Structure formats: structure tokens, C-alpha cells
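> Provided below for reference: sequence and predicted model.
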Amino acid sequence: MRMRWDAFLAAVQERGEYSTQDEAERATRAVLALLGAHLVGEVRAELADRLPETCALVLLNPLQAYEPMSPERFVRATAAWIEGATEKTAMWDVSAVLSVVADVTQAGSLLDRILLQLPPGYDLLFGRPAAS
């Protein structure tokens, strides 16, 4: 079942401790646009089906990615897309959004398949450190 937009934003706002829903929305749009550039095929489509329609549209119309980004570069790219952001605040934004995305996937095989399409280290950004 698809999560509602207001519920998704409320979860991001709570995780990110944002004072306004606008801040949560700005972070959500930037992070999902970058994430969408790194996911392909059924994995991206299945995630889009679970996200609110507004999020799905951002995920399915991603920014152009020319090569896979390390988690560190992903955070730097997020900082570049959010006005006034620093790498430290962008890390917070990425973690807030991706931890809600992880919840939407219900931490099952979809999250595992998402992580397989991303360079090593993204499990931490999703708030789901890999078991060692």
C-alpha cells in the first residue's frame, strides 16, 4: 500500500527534526531525485509504487547520474542541491529521508535489492547497518 504524502513528510520532518514541513519537503525532493538517478528497472519501479505519488514522480524523473556516487559524494551532491546546506546538514537530510524510505520498504528484500544497486556504505545512510 502506498504511503500518503503528508504522512511521509511528517515522518521525515520528525526524523530530521525540521521546524517546518517545507524543510522536510526540500530535503525529500533533493534526496529522492539523487537516489532515483542510481536505481534502475524493477527496483526503482517497485520503490516508486510504495512511495507517495509526489515522491514517486521525483524518483522516476531523476537527476542525471553519469557514474555511481559513493555515499560521501551522494551527501555532497545533496548539499549542493539544498540551498544553504553544508555537508553536515546534508548528511542529516539524507539520513532523515532514507530512513523513512527504508521504513516504506519494510526493511525486506526490496531494501536489500536497493542496496545491491548502490555502492558500498549506503546501508548506513538508510539507517540499516549491514550485519558483519
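Looks like it arrived, so ask away. Numbers count the residues shown, from 1 in each chain.
> going forward, measure contacts between C-alpha atoms and count neighbours the same way
Noted.
> what about Met69, helix or strand, and which?
For Met69, there is no helix or strand it lies in under DSSP states H and E.
> correction: Trp92
Using DSSP H and E, Trp92 falls within helix 87-104.
> check contacts around the most centrally placed residue in the chain.
With distances taken as CA atoms, centre = their mean, Leu98 lies nearest the centre of the chain, 3.9 Å away. By CA atoms under 8 Å, 6 or more residues apart in numbering, the contact set of Leu98 is 31, 125-127.
> here comes the other one, which I'd like you to weigh against the first:
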Amino acid sequence: MTLRWQAFLEAVQERGEYPTPQEADRAARVVLALLGAHLVGSERAELAARLPETYALILLNPLQAAEPLTPERFIRATAAWIEGATATTAAWDVSAVLSTVADAADDELTERLLLQLPHGYDLLFGRPTPA
């Protein structure tokens, strides 16, 4: 089921405690562009089908990642793309967006997405896996 744009944005805004929808939108765009660079194949297409069209297009048309980023480097890359962000605020941004993405997906798709990503992304998606 595709999440409506406003519902997705409201979820990100609430989780990130952003004062404005514009700040939530900026975080969503940056995080989804970076995430899209790490996902391939049917999982990326399946996730895009569950996102609002605006965000689906960002996910599907990413820059290609030269190498998979560890969660720490993903957060630093997010900070670099958001004006005035720090590693701490970027971690908050990433978590707000990716936990909303995990809800838009389902547990099974989220598991398949996590298999494409370096170890540690489960925490960013708000889906910690038992050790």
C-alpha cells in the first residue's frame, strides 16, 4: 500500500520533532537519495512503490554509491548534505526518515533491504535485530 505524501511527511515530522514540514521534507529527500544509492533491484523498486511518488522518484534516481557506506558514514554523508547539520542531528534525521520508511515497507521487505546494507542499519531503521 502506498503511503500518501502528507501522511509520510507528517510521520517524519513527528518522529524528527521538526518544527516545520519543510524541515521534515528536506531530511526525507536527503536520506532517501542516499538510501537509493545503496539499494538495487526489485527491493528498491518494491520500496519505491510503497512511498509517495515524490519520494519514490528520489529513491529511484540516486547518485550511484562508489561503495556501501557504514551507518556512521551514512550519517556523516547526511550531515554534509543538510546545511547546519551535525553528526548528532543527522543521526536524528536518518532515524526519523528510515523508521518511517520501515513502516511504509513491511517487516519482510525491510529485512530484505537490510540484507543489502552494511551491518548496523537495523538500528537506523528502528528495527534492531537480536545479536
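Yes, it's here. In this text, all values refer to a predicted model and were calculated from it rather than measured experimentally.
> hang on, the earlier thing: among the contacts of Leu98 of structure 1, which one lies nearest to Val104 of structure 1?
In terms of CA to CA, no member of the contacts of Leu98 of structure 1 lies closer to Val104 of structure 1 than Phe126, at 11.2 Å.
> Name all residues that make contact with that closest one.
Taking CA under 8 Å, 6+ apart as the test, what Phe126 of structure 1 contacts is 95, 98-99, 101-102.
> neighbouring contacts of stretch 20-39 of structure 2?
9-10, 12-13, 16, 18, 44, 55, 58-65, 68-69, 74, 78, 81-82, 93-94, 97-98, 113, 116-117.
> PyMOL command for the buried members of those?
Buried subset of the contacts of stretch 20-39 of structure 2, written as a PyMOL selection, criterion 16 or more other CA atoms under 10 Å:
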select buried, resi 9+10+12+13+16+18+44+55+58+59+60+62+68+69+74+78+82+93+94+97+98+113+117
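> circling back: show me the contacts of Leu98 of structure 1 that map onto helices.
Within the contacts of Leu98 of structure 1, residues falling in helices by DSSP state H are 31, 125.
> Compare the contacts of Leu98 of structure 1 and tell me which has the most neighbours.
Among the contacts of Leu98 of structure 1, the one with the most neighbours (other CA atoms under 10 Å) is Val31, at 28 neighbours.
> if we can go back for a sec, tell me which residues of the helix or strand just after the helix holding Trp92 of structure 1 come out buried.
Using DSSP H and E, the helix or strand that follows helix 87-104 of structure 1 in sequence is helix 109-116. For helix 109-116 of structure 1, a neighbour-count test (16+ other CA under 10 Å) marks 110-111, 114-115 as buried.
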